[in-house]
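Enquirer: quick one: sequence and predicted model below, then my questions.
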Amino acid sequence: MLLALGAGFYALQLWGGAGPAKVNVSVLVPEGASLSRAANELEKAGAIRSARQFVLFARVLGGGEGIKAGEYRIPARLSQADVLKLLQGGRTLQRMVTIPEGTPSIIVYEALMKAPQLQGEIQVPVEGTVLPDSYAYNRGDTRQSVLDRMQKAMVTYLAKAWEKRKPGIAVNTPLEALTLASIVEKETSKSEERRTVAAVYSNRLKQNMMLQADPTIIYPITKGKPLGRRILQSELRAVNQYNTYTMTGLPAGPIANPGRASIDAVLDPAQSSALYFVADGTGGHAFADTLEQHNANVQKWYALRRAKGEM
């Protein structure tokens, strides 16, 4: 009896005691893999000492629940009992791809193509169709499946936001809202300014004024990537479907993928009569209702730049 008790205690120690892995390891359990196949992969990775022993203990002490396929991160020294619980619970390793607000679609494409352990090809998504956020994925997922989730998230959010839009706004369709939101996104990184920037452009649209948004000049040149230099006079005068210095109204479509806050700002702009804004030297902007006020703000901005040796 004492021998039996001792053997049982030893077995429980083997099953519930610290595992052999000295560092975290990753293990891939293929789709449809048996417990024995999973145990072999765990042994190869150093997460357990013996595949045969693991299978025996799992069948006797593991409760009979099946394991789930996927990639698992096994913490250092994790016991065999907890390794089995991890596989039975399907708590797979989650990888993330992050799309910041205002990212153009060409960079979304590049981010997905560079994301490790994704499979397959994709096309550059239509501008404005991706909702910026962080998206989890598993090893072996397709790039298209992740992109589909990004685009579905935008469709869902835009539909809900459009239903809550304030009356009298300057945009008439969800696409127009996305287009204007993409400009707002590119014009300010300050959250407290978004609704005021949206108000400026909304006021200009209602008065049939040119929007004169610099990012719309850059978009046809770089597809939204940074220009890396000053805008040329020839580019300022270029006539195309995006340059809002040579056309009234909105450009042909979004110039980036706007985030939730910029979409909300366009659908509920600030109560403001401002028609102009210029950088104020703090990372924000000075707003003006009249051209005279705006010109004074521009001179202040020039004076700041001259003081810094930038002009």
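Expert: Perfect, thanks for sending it.
Enquirer: from here on, contacts and neighbour counts on C-alpha atoms
Expert: Noted.
Enquirer: beyond whatever helix or strand Ile107 lives in, next helix or strand please.
Expert: Per DSSP states H and E, Ile107 falls inside helix 105-114. Downstream of helix 105-114, the next assigned helix or strand under DSSP H and E is strand 134-137.
Enquirer: just checking, what packs against that following strand?
Expert: strand 95-98, helix 143-163 (3 or more C-alpha pairs under 8 Å, 6 or more residues apart in numbering; DSSP states H and E).
Enquirer: the last one: what's the following helix or strand?
Expert: Meaning helix 143-163. Heading C-terminal from helix 143-163, the first helix or strand you meet, by DSSP H and E, is helix 174-187.
Enquirer: which elements pack onto that following helix?
Expert: Checking 3+ C-alpha pairs under 8 Å, 6+ apart, helix 174-187 ends up next to helix 143-163, helix 194-206, helix 214-222, helix 260-267.
Enquirer: which residues does the longest one contact?
Expert: Same thing as helix 143-163. Identification of contacts with helix 143-163 by C-alpha atoms under 8 Å, 6 or more residues apart in numbering yields 112-113, 118-122, 129-132, 135, 137, 174, 260, 263-264, 267.
Enquirer: from memory Glu187 sits against Pro215, does it?
Expert: Yes. Using C-alpha atoms under 8 Å, Glu187 is in contact with Pro215, at 7.4 Å.
Enquirer: more crowded one of these two?
Expert: Using other C-alpha atoms under 10 Å as the criterion, Glu187 and Pro215 rank with Pro215 on top: 23 against 20.
Enquirer: against Glu127, how distant is the more buried one?
Expert: Distance of Pro215 to Glu127, given as C-alpha to C-alpha, to the nearest Å: 14 Å.
Enquirer: then Thr188?
Expert: For Thr188, the distance to Glu127 - C-alpha to C-alpha - is 19 Å.
Enquirer: sec struct for Cys58, please.
Expert: No, residue 58 isn't Cys; it's Ala. Classification of Ala58 using DSSP: H, G, I helix; E, B strand; the rest coil returns helix.
Enquirer: ditto for Leu227
Expert: coil.
Enquirer: contacting residues for it?
Expert: Taking C-alpha under 8 Å, 6+ apart as the contact definition, Leu227 lies against Ile218, Ile221.
Enquirer: go again using 7 Å as the cut-off
Expert: Ile218 (C-alpha atoms under 7 Å, 6 or more residues apart in numbering).
Enquirer: okay, pairing it with this:
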Amino acid sequence: MRFLFKLLVLLVALALAAGAAAWWWTTQPLALAAPKVEISVPGGASLRTAANQAVKGGVQTHADLLYWYFRLAARDQHIQPGAYEVTAGMRAADLLDKLVRGDRIELPVTLVEGWTFKQVREALAKAESLTQESAGMSEAELMKQLGKPGVPAEGRFFPDTYRYAKNSSDLGVLRHAMRLMDERLAAAWSQRAADTPLKSPEQALTLASIVEKETGKPEDRPLIAGVFINRLKIGMPLQTDPTVIYGLGDKFDGNLRKRDLTTDTPYNTYTRKGLPPTPIAMPGKAALMAAVQPAETRALYFVARGDGTSHFSGSLGEHNAAVRKYQLGGQ
């Protein structure tokens, strides 16, 4: 009997010691193979898989110990898949909290004002650790995948810097950028001038894309938009080079020739009146607002001064004089 009592006391002592050791372990920072280690949790991973992945990634503890902690502490919470960074000083509780919240490693990709959709796709293709789910998709297939079948992709994505979880899909970035452009365009259209000749938000988007490509200095946007609005009101061709260049596509070699301005295409605003059939680039917020709230001006022409700004003219004679002064050296 005395032996059994002593054995019981020993077992209780061992249990208390083990419990104390386990409690102490939870209060200590996790040992890491480096100051920062990265772990990858696949979709649908169990708590055991997450623990195994943590140890595989450089968390220096026993996987079973980490698993049992996760199992006891997680309760009904679920972990999120993705790539995670574990840094010095983090405890098991901090790691579990990060996995539950989905606090994944995020990377930035920037879509620039004035870029074409082709440039957007090129940037996404080069983005670090971004899964190229849209690779091989045509523009039509991609837009269908994003929930806008039949809608041209050009201009439909808002230029901004987007952060994405490592190894996530490029479609997620595009979906976010498309949703943001929808919001910005709707907000701008709701503030349109009462006398605008624009008939729809899509027309505003197209004009904004032209303003974006024509603007050298930000402060000129409303005036440039004012010129184009004036031309639309009187049925005068927009006569803007960026639309012609866009229509040339890969044929454009950097030099716009007279024959390019006289050869008719859907995007040649010298041979056709009104707006081109689609936007020609991604406009930013300022260009959207300029398109719907242009400056009040009598100008019908503008020419680049050579310093990024433009000279605006109300008559062809004044415009020709400005061209001679700023582009022909006073000839």
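Expert: Received it, and whenever you're ready, just let me know what you need. Here the structure is a predicted model, which means the values were calculated and not measured.
Enquirer: ok so, going back, could you dump the helices and strands packed on helix 174-187 of the first structure to a markdown table with distance to Thr282 of the first structure?
Expert: Below are those laid out as a markdown table (distance: least, C-alpha to C-alpha, whole Å):
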| stretch | distance to Thr282 of the first structure |
| --- | --- |
| helix 143-163 | 31 |
| helix 194-206 | 15 |
| helix 214-222 | 19 |
| helix 260-267 | 20 |
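Enquirer: quick one: which of these is nearest Gly283 of the first structure?
Expert: Judged by C-alpha to C-alpha, the one of these that comes nearest to Gly283 of the first structure is helix 194-206, at 13.0 Å.
Enquirer: list the helices and strands that closest one packs on?
Expert: When contacts are defined as 3 or more C-alpha pairs under 7 Å, 6 or more residues apart in numbering; DSSP states H and E, helix 194-206 of the first structure packs onto helix 174-187, helix 260-267.
Enquirer: could I get the ones you listed as TSV with distance to Met210 of the first structure?
Expert: Formatted as TSV, those follow (distance: least, C-alpha to C-alpha, whole Å):
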stretch	distance to Met210 of the first structure
helix 174-187	13
helix 260-267	17
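Enquirer: quick one: closest of the ones you listed to Leu211 of the first structure.
Expert: Judging those by C-alpha to C-alpha, what sits closest to Leu211 of the first structure is helix 174-187, at 9.7 Å.
Enquirer: now that closest one, how far from the centre of its chain.
Expert: Here the centre of helix 174-187 of the first structure is set off from its chain's centre by 17 Å, with C-alpha atoms, centre = their mean, to the nearest Å.
Enquirer: mean per-residue distance, it to the second structure?
Expert: Average distance, helix 174-187 of the first structure versus aligned residues of the second structure after superposition (mean C-alpha distance after the TM-score superposition for the first structure): 1.1 Å.
Enquirer: and Asn297 of the first structure, which of the helices and strands packed on helix 174-187 of the first structure is closest to it?
Expert: Closest approach to Asn297 of the first structure among those (C-alpha to C-alpha): helix 194-206, 15.4 Å.
Enquirer: in the second structure, which residue range corresponds to that closest one?
Expert: On the basis of TM-score structural alignment, helix 194-206 of the first structure is assigned to residues 221-233 in the second structure.
Enquirer: run through who's touching the matching stretch.
Expert: Residues from elsewhere that reach stretch 221-233 of the second structure, judged by C-alpha under 7 Å, 6+ apart: 197, 211, 215, 237-238, 274, 287, 290-291, 294-297, 299-301.
Enquirer: what do you get for stretch 277-289 of the second structure?
Expert: With C-alpha under 7 Å, 6+ apart as the criterion, stretch 277-289 of the second structure contacts 113-117, 154-159, 184-185, 188, 205-206, 208-212, 221, 243, 246, 266.
Enquirer: for the stretch 201-311 of the first structure, which segments count as helices?
Expert: Secondary structure of the stretch 201-311 of the first structure by DSSP state H, counting those that start in this stretch: the helices cover 214-222, 233-236, 260-267, 291-307.
Enquirer: packing partners of the longest one?
Expert: Based on contacts counted as 3+ C-alpha pairs under 7 Å, 6+ apart, the elements that helix 291-307 of the first structure packs against are strand 276-279.
Enquirer: tell me the average deviation of the strand it packs on from the second structure after fitting.
Expert: Here strand 276-279 of the first structure, set against the second structure after superposition, deviates by a mean of 1.4 Å using mean C-alpha distance after the TM-score superposition for the first structure.
Enquirer: in the second structure, what residues pair with that strand?
Expert: Going by TM-score structural alignment, strand 276-279 of the first structure sits over residues 301-304 in the second structure.
Enquirer: likewise stretch 158-176 of the first structure?
Expert: So stretch 158-176 of the first structure sits over residues 185-203 in the second structure, by TM-score structural alignment.
Enquirer: how much distance is there from the matching stretch to the middle of the chain?
Expert: Mean C-alpha position of stretch 185-203 of the second structure versus that of the full chain (C-alpha atoms, centre = their mean) differs by 24 Å.
Enquirer: distance between the ends of it?
Expert: Taking C-alpha to C-alpha, stretch 185-203 of the second structure runs 11 Å from one end to the other.
Enquirer: hang on, the earlier thing: how far does the match of helix 194-206 of the first structure sit from the chain's center?
Expert: For stretch 221-233 of the second structure, the distance to the chain centre is 29 Å (C-alpha atoms, centre = their mean).
Enquirer: related to what we said a few turns ago, quick check: the farthest pair among the contacts of stretch 221-233 of the second structure?
Expert: That would be Pro197 and Thr215, which, of these, are the farthest apart (C-alpha to C-alpha) at 21.0 Å.
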